[in-house]
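# sequence below, structure please.
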Amino acid sequence: MTDEEAIDIELSEPLHARPASMLVRLASRQTAAIEIAFEGRSANAKKILEVLKLGAIRGSTVRLVARGEHAALALERLSDLIHHGFSTDALPEIATAAAPGMAIGRASLLLSTVADAAPESMPGYSISDDIPSSRRRVHAAFGRAQSELHRLIARLPPPEAQLFEPLSVILMELMNATLPNLEAGMSAVLALDVAAASAGTARSDLVRDALERVRAVLLGVDLVTAELLAGEGDRILVARVLTPSLLVGLPRSFRGIIAEGDTGPGYTSHAAILARGRGLPLVFAPAHVVSAIRRDETIVIESTETSCQFWSSPSAEFLQGARARHDAWLAQKRRDEELARAIRSDTAVRANVGSLDERIPPSADGIGLVRTELLFSGRLSPPGEMEQASVYAALAKGVAGNPCIVRLFDAGGDKPIPWLPGEGRGMDLLLAHPHVFEAQLRAIDRAREHGDVQVLVPMARSAEDIERVRAGLASDAPVGALIETREAADAIEAIARVSDFISVGTNDLASSVLGVDRAVLRWEGTEAFLRDERLLVVVRTIVERAHATGRKVTVCGELAGHPEMARELVALGVDALSVACERIASVKVALGARNR
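Next up is the predicted model:
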């Protein structure tokens, strides 16, 4: 990787307000430091005032200099923008995929919530000394919300209806937490909001769904549904807050969704699970990006591999190309699914699963990663032993004859769980909640009666982490270590000796090895980072040292889901890959082509 790159380029447009703004916007997304020089003066390409002061005119030549991480990639992106006449075609918005795919349509906006639309003068916000009356209003509001929920569930197919069942419990617990606040003189809506905030559940889209339902009743307003937003032709929903109820009400004319948020509520959300089940591309973007989208402007979403991006108001030429890519993508997807069923490979390709309702394709060689914290998201209390055991058993039965690798609850940092609070990640957090930790191990023991259920220790740090988990099991369940930090990679030999298998989480490992914050990985796109030779060297070392102890290695991070990189991982000696369900076919086809 080069530390400094430079290029001379002729400006297709003057660096006045709009072109300069676009250049700065794109430069600011790059990790490299970027300088633009003109007639002996230079400016930081990430600062709009400095760029404007250069006064560079159309047809003049400027020098772009990039220094640091991914300098060449930064110059390539900026050059492309200039060569295309500062067209929006060359400046896609970077997003995070929750349900990958491609979609083209006109924007239907839903950028306000019930709370936003309700002025403080509306009933429910006013402070009242009439506590009995407030109590009756709260009971009535929750009762109506429950009735509407039951009607919704009755209309949905069983897999989707099951996702809404926890909402009934959430509504009951929220009501019980709201009532005591009324005694303190809070208004009905304030009492509800305080109850939700004190429960620490703001990140759950099921809780947001419940809050929107009850607020609407208390304030006497209607819930806005996507049906009211539909216009002519294919549509893209653009929402500030995306709830499961909103998603299931989408008419058939909606082809994709852009929602405000980051990976916190993204892939983990119930809305994302519903979107994947319906084949609807769903991406999350920063608030300022979502709010800038205009009603009825054409949107193109492309999120098919490790990158995720969308364009607003592209040119007619770009749109024509996008439609061709969309048709080709659909055709390729159908071909891959047919081919994958017939492919036999020495390298297992397993599924990453975060819901009972994920469609695991028949070509999958089992489940390589059960994200257990996602299975029980959107609730106020931890799942019990029997509930967990039944879920793990159901997953194991679904891949009978193949392994079902259950990762212990992985929370903390930027992945908080309301019922697993505290500092740290992985075993640090689990050991701080022994009742949760022990109940999960007992549930795994029970589930082993129904299939090959194995255990994966998240954020493994040392041999002691693995031995502590093994000591807590009553069965002989295989125990593996998930290697996600440079420190764990350095200790791989000691960890591997006490483990039954090794898994590598390349997302966190990339952050640790490259010194790049997870947020940067999220918004810059993972592909460039995952291709970094330093990361591949660490993965190769893990494989070699684990194999030296007789242990097999699986890669279950983003790296494994990219067909080209999957082939490279197999060349490094990786024994198995675990990828998102929708990527299994393309990865198997890529490995099959390599073997031919």
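# every contact and neighbour count from this point should use C-alpha atoms.
Noted.
# assign the nearest residue to Leu206 once chain neighbours are set aside to helix, strand or coil.
Spatial nearest neighbour of Leu206, excluding adjacent residues (CA to CA, 6 or more residues apart in numbering): Gly378 at 5.3 Å. The three-state label given to Gly378 by DSSP: H, G, I helix; E, B strand; the rest coil is coil.
# ok, Gly378 to Val138 distance?
According to CA to CA, to the nearest Å, Gly378 stands 22 Å off from Val138.
# same question for Asn352.
Note on Asn352: its distance to Val138, by CA to CA, is 41 Å.
# for Ala27, same thing?
Separation of Ala27 from Val138 (CA to CA): 51 Å.
# and the closest residue to Val479 other than its chain neighbours, helix, strand or coil?
Among residues not flanking Val479 along the chain, Val455 sits closest, at 4.8 Å (CA to CA, 6+ apart). Three-state call for Val455 (three-state DSSP): strand.
# what's the burial count for Val455?
Residue neighbour count, defined by other CA atoms under 10 Å, stands at 26 for Val455.
# what about the helices in the stretch 401-550 of the chain?
Taking DSSP state H, counting those that start in this stretch to define them, one finds helices in the stretch 401-550 of the chain at 427-431, 434-447, 463-472, 486-490, 492-498, 506-514, 518-524, 527-530, 533-548.
# Proceed likewise with the subsequent sequence, for comparison:
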Amino acid sequence: MLIRGIPVSEGIGLGRAVVVKESEYVVRKVKIEDAGAELRRFLDSIEKAKEQIREIKAATHESLGEKNAMIFDAHLLILDDPEFVNMVKWKIEEGVSAEFAIDESARFFEDLLLSLEDEYMRERANDIKDVALRLIRILNGEEQIDLKNLPEGSILIAHDLTPSQTAQINKQNVRGFITEKGGKTSHTAIIARTYGIPAVVGVEDIINKVKNGDFLIVDGYEGFVYVNPEEYLIKEYEEKLVEENRRKEELKSFLYVESKTQDEKRIKLFANVAHIEEIDAALKNGAEGIGLFRTEFLFMDRSQPPSEDEQFEVYKSVLEKMEGRPVIIRTLDAGGDKNISYLNIDKEENPFLGYRAIRFCLGNKELFKIQLRALLRASIYGNLKIMFPMITSSDEVYKAKLIIQEAEKELKKQGIDYSQNIEIGIMIETPSAAVISDILAKEVDFFSIGTNDLIQYTLAIDRTNDKVSYLYNPLHPAVLRLIKMTVENAHKNGIEVGVCGEIASNPEIVSVLIGLGVDELSVNPSKILSVKKKILQMKCEEEKRRAEDLLSWQ
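Predicted coordinates for the structure are as follows:
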């Protein structure tokens, strides 16, 4: 069976399907005759749940550290909680199934906790829900899908993959992503390209067309998904995979070649990363620095924000690993498509236009200051640059810099060292920022153009909506004119401009960006060498003329 979707991450993946379905259950009230037998089912499910949770906790501790593993202690405590266990027992003795008794008891305690004002206690409602779901799955004989321990050669299939889900996945064992939702700049697409994993999105009803264990071919070039293909097709794609690997080996010859055009225009090549483990891949592919470190991933897959010390350790490790190379760390970019439940950002009709990124940080000063203190403390271990996202006015820059100054004063008073020469930059990802880039350039040390959002806002296209994704055009004259304006205003004020959006990883668009005058490209680690190859083949003056033609294209 051939299914078509939107190709968002190049490559070919062959493997077995792992279907991740959304955790929604309707547990019906079922009368039982033998309460004793039902009680034994319930108690057995508790023991099996404890065993599963201990295994997951151990794996999490090994891969993500003790603090991330601590959430599972709360799950174990719930399974031993006499109030929860006794309520389930009482309901079973009243003559209902264990599944229904668990569901009813869990809902009671969820509602109770959600009625409290204490934020930490409200978050425990999610833990109860997770535990109840695990018990019901065990009782129904359903296999648990552990994203941290996927079998090697997995093709992951889901309606959509959230940032918190992808944060758990062992990417080494994944051969491809397929989702029903998404476009070329969806979160799944970005993560897939970061790790060099083939991905096809916008595949209608895929979770019902494929079952666990089906053999799949994912063609991330054409957007094809083959389900249980014939032998000749498997052989054909195995040969394509060999050729793909040959091209990757060829790219390694460019590893130690300086990144510059044939007419000697020097272009810096940095990497976009979200996790410390991605830095090795960036260095392996010759990254000259980190052009975008996405800190929001530190805040995901947990029940409360990371502490100042925890953030400090992460930022310190990143800087030390980069050994003096520039590291641009973006402050928390929550909201939009990056929902972090415990931050209590209200559900909005238009989240991309709402309370997100720098707006959220300025509205939550203490949380923001904790991150800035951690960054300042880490700055002495490398070449740190701090970048603010989603800027729309100089007032936002002014307020953010004031909070940095407050954090510096606090550290100085405590006798804690920090670098005195940290460059401050902003992301140009709104049309308003591009239009006033002449003003903003006087307030900061560098610009980084976030083209994912800039294109979305300029063309009025929701980049996560697969129904309008075909309108998402990086080469639209309006987008190119905003980029040109930003570059010219930056250079007039003596600051450099990078591009850290997804188009910087596209070898076919790289030439246009260089023609528009950008100084630096920050790309997914897996794309660094292919982008460098493209740069080495071009002449800057020719690309300038091409870019000028595109600026007036209709």
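# more neighbours: Ala27 and Val138 of the first structure, which one.
Higher neighbour count among Ala27 of the first structure and Val138: Val138, with 26 against 23, using other CA under 10 Å.
# what's near enough to touch the more buried one?
By CA atoms under 8 Å, 6 or more residues apart in numbering, Val138 of the first structure lies in contact with Met175, Leu179, Ala188, Leu218.
# report the two of those separated the most.
Spatially, the most separated pair among these is Leu179 and Leu218, at 13.8 Å (CA to CA).
# show me what the lengthiest strand in the second structure is packed up against.
In the second structure, taking DSSP state E as the definition, the longest strand is strand 12-20. Applying 3 or more CA pairs under 8 Å, 6 or more residues apart in numbering; DSSP states H and E, one finds that strand 12-20 of the second structure contacts strand 154-158, strand 174-179, strand 215-219, helix 231-251.
# 6 Å instead?
strand 154-158, strand 215-219 (3 or more CA pairs under 6 Å, 6 or more residues apart in numbering; DSSP states H and E).
# quick one: the first one to the first structure mean distance?
Read that as strand 154-158 of the second structure. Its aligned residues in the first structure lie a mean 5.2 Å from strand 154-158 of the second structure after superposition (mean CA distance after the TM-score superposition for the first structure).
# so what secondary structure elements neighbour that strand?
Strand 154-158 of the second structure packs on strand 12-20, strand 174-179, going by 3+ CA pairs under 6 Å, 6+ apart.
# the stretch 101-250 of the first structure: strands as residue ranges?
Applying DSSP state E, counting those that start in this stretch to the stretch 101-250 of the first structure gives strands spanning 101-110, 235-239.
# and the strands in the stretch 251-400 of the first structure?
Counting by DSSP E, counting those that start in this stretch, the stretch 251-400 of the first structure has strands at residues 254-260, 282-285, 298-303, 309-312, 348-353, 367-371.
# which among the ones you listed is found nearest to Asp193 of the first structure?
Using CA to CA, the nearest of those to Asp193 of the first structure is strand 254-260, at 20.5 Å.
# what does stretch 350-360 of the first structure rub up against?
The contact list for stretch 350-360 of the first structure (CA atoms under 6 Å, 6 or more residues apart in numbering) reads 159, 364-371, 374-375, 578-581.
# buried set for it?
Using 16 or more other CA atoms under 10 Å as the test for burial, stretch 350-360 of the first structure gives Arg350, Ala351, Asn352, Val353, Gly354, Ser355, Leu356, Asp357, Glu358, Ile360.
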